[in-house]
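Novice: Give me a 3D structure for the following:
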Amino acid sequence: MNEAICLLARSVGVDAQGFLNVQDFLTCKRSAGPSCLVLDIRLRGSSGLALQDLLKSEHDPIPVIFVTGHADIPMSVRAMKAGAIDFLTKPFRDQDLLDAIAISLERDAARLIQERQDNDVHVRFEAMVEREREVMAAAAAGKLSKQIADELGISEVTVRVYRSSAMRKMRANSFAELVLLAHRLGIVVKDDRNSLN
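Specialist: Next up is the predicted model:
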């Protein structure tokens, strides 16, 4: 079954590698590109569900597709609740597995793109001076230039200079985009004085 699945994936141009036990998979060097794991419920010395739990506990985002000849409803529900892409019962149609692999690789590719974008945003934020970060956070929280100037002990003109510099360094084309980036970074501080109860 292991070799058959690898051959099937390779037949459509997907680079596939088979593993006969959990340890071999865990110690292998994985590709930096999109990937997924086709996983049997029953494994030598372990279970596919236990491996899925381990990957989840280690924050390993690899998409998982389960295949099994011994399925029951609670097992499939548990796998899907834990984030499995699909749960196929043997014998399954080759096309069903290929479709699940294609969906998994698309999702993982999208995740990798998002991670790279998030990393780029963090790198740009870290390249700013502390005052630019403070002004960006305060402005994104909805504070006016006068409020920010009073809090930071600088002039409104200086606030506008820092805000403009923050927009340039964060590559924000508008103030609204700067606010979105600040929220993405999680740096917007709620001002309780302006909140309604």
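Novice: from here on, contacts and neighbour counts on C-alpha atoms
Specialist: Noted.
Novice: Need the distance between the two termini of stretch 125-132.
Specialist: The stretch stretch 125-132 measures 9 Å between its terminal residues, going by CA to CA, to the nearest Å.
Novice: So what's the gap between it and the chain middle?
Specialist: 25 Å (CA atoms, centre = their mean, to the nearest Å).
Novice: what about the strands in the protein?
Specialist: Counting by DSSP state E, one finds strands in the chain at the ranges 37-40, 42-43, 46-47, 64-68, 86-89.
Novice: of all these, which lies closest to residue 160?
Specialist: Ranking the strands of the chain by distance to residue 160, with CA to CA as the measure, places strand 64-68 first at 48.7 Å.
Novice: and this one, so I can compare the two:
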Amino acid sequence: MNRVKHSAADSPTVFIVDDEADVRDSVGLLVRSTGLAVETFATADEFLHACDRERPGCVVLDVRMPGLNGLAAQQQLLKRGITLPVIFISGHGDIAMAVRAVQAGALDFLEKPFNDQALLDRVHKALEIDAENRMHAAAEADIACRLQTLTPRECEVMERLIEGKVNKIIARELDVSTRTVEIHRARVLHKMGVGNVSQLVRLVFSTERYRERFTAD
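Specialist: This is a model prediction of the structure:
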């Protein structure tokens, strides 16, 4: 196993998991030649022990290995909520295995021996996808924090605003004055960091919680 020191703020790491030492060395050398950080592992168990969801990057994962195979390792990543993009490699790949891997969320499947540039292209694509996923997750977490600052009454007002109801209707439904609704509305917009209801709708609907709730309704 070849690991580099890291911190939560590190640049992306390409994790290479293959039981063949020559493959780990050659792929590691290839990826490092582009300036990317690399960590290599001889088994899926070693990789899973070292991996955590906070670390950005992608995984180049062999399918057939002693012990836990690549497909099983992919399932473990999913169970742990680790969304690192996976690129499968195999010297014994077949169509059924490739389909299973992609259906489970793998970015791609390359059969050994593969073209160096093809692998690098997929690695860079995987890192772009991971960066985008993390950016979206961070944005949603920020919105969730803002939502938590709302009082129960402000949430009631906000949800009715999202439904397109005007102040008078909201006041009637909540059995409060229109002025009270106006005050709550202003507080909701301020806490959510938006200037109007249209912006509020776009912001809240960007979260899975409200998007699914109102779509289901």
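Novice: ok, back up a step: among the strands of structure 1, which is nearest residue 111 of structure 1?
Specialist: Proximity of the strands of structure 1 to residue 111 of structure 1 was assessed by CA to CA; the nearest stretch is strand 64-68, lying at 14.2 Å.
Novice: what span of structure 2 lines up against the closest one?
Specialist: The aligned range for strand 64-68 of structure 1 in structure 2 is 86-90, by TM-score structural alignment.
Novice: ok, now stretch 159-168 of structure 1?
Specialist: Aligned by TM-score structural alignment, stretch 159-168 of structure 1 falls on residues 181-190 of structure 2.
Novice: tell me the average deviation of the matching stretch from structure 1 after fitting.
Specialist: Once the two structures are superposed, the average separation between stretch 181-190 of structure 2 and the matching residues of structure 1 is 1.2 Å (mean CA distance after the TM-score superposition for structure 1).
Novice: what's next to that stretch, contact-wise?
Specialist: Stretch 181-190 of structure 2 is contacted from outside by 150, 153-155, 157-158, 167, 170-171, 195-197, 200, using CA atoms under 8 Å, 6 or more residues apart in numbering.
Novice: Could I get the contacting residues of the residue lying farthest from the centre of structure 1?
Specialist: Distance from the C-alpha centroid of structure 1 peaks at residue 155, with 40.1 Å (CA atoms, centre = their mean). The contact partners of residue 155 of structure 1, by CA under 8 Å, 6+ apart, come to 146, 149.
Novice: Quick check: it vs residue 180 of structure 1, distance?
Specialist: Distance from residue 155 of structure 1 to residue 180 of structure 1, by CA to CA: 25 Å.
Novice: just residue 190 of structure 1 next, same as before
Specialist: Using CA to CA, which is the criterion applied here, residue 190 of structure 1 is 15 Å from residue 180 of structure 1.
Novice: What's the match for residue 34 of structure 2 in structure 1?
Specialist: With TM-score structural alignment as the criterion, residue 34 of structure 2 pairs with residue 12.
Novice: What residues sit buried inside the longest helix along structure 2?
Specialist: The helix spanning the most residues in structure 2, taking DSSP state H as the definition, is helix 116-148. By 16 or more other CA atoms under 10 Å, the buried positions in helix 116-148 of structure 2 come out as 119, 122-124, 126-131, 133-134, 140, 143, 147.
Novice: can you check stretch 142-151 of structure 1 too?
Specialist: Buried residues in stretch 142-151 of structure 1, defined by neighbour count with 16+ other CA under 10 Å: 142-143, 145, 148-149.
Novice: ok, now stretch 199-217 of structure 2?
Specialist: Within stretch 199-217 of structure 2, the residues scored as buried using 16+ other CA under 10 Å are 200-201, 203-205, 207, 210.
Novice: End to end on that stretch, go ahead and measure it.
Specialist: Looking at stretch 199-217 of structure 2, the gap from its leading to its trailing residue is 21 Å under the measure CA to CA.
Novice: re earlier: for the match of residue 34 of structure 2, grab the count of nearby residues.
Specialist: When neighbours are counted by other CA atoms under 10 Å, residue 12 of structure 1 registers 9.
Novice: picking up where we left off before, which other residues reach the match of strand 64-68 of structure 1?
Specialist: Residues outside stretch 86-90 of structure 2 that contact it (CA under 8 Å, 6+ apart): 58-64, 70, 74, 101, 105-112, 122-123, 126.
Novice: Could you rerun that using 6 Å?
Specialist: Outside of stretch 86-90 of structure 2, the residues that reach it under the criterion CA atoms under 6 Å, 6 or more residues apart in numbering are 59-63, 106-112.
Novice: Out of the residues you listed, who's the most crowded?
Specialist: Taking other CA under 10 Å as the neighbour criterion, residue 62 ranks highest of the contacts of stretch 86-90 of structure 2 with 31 neighbours.
Novice: if I look at the aligned residue in structure 1 for it, how far off is residue 100 of structure 1?
Specialist: The equivalent of residue 62 of structure 2 in structure 1 is residue 40 (alignment by TM-score structural alignment). Taking CA to CA as the measure, residue 40 of structure 1 and residue 100 of structure 1 are separated by 14 Å.
Novice: Compute the distance between the residue most central in space within structure 2 and residue 143 of structure 2, please.
Specialist: Among the residues of structure 2, the one closest to the centroid is residue 133, at 4.0 Å (CA atoms, centre = their mean). As defined by CA to CA, residue 133 of structure 2 lies at a distance of 15 Å from residue 143 of structure 2.
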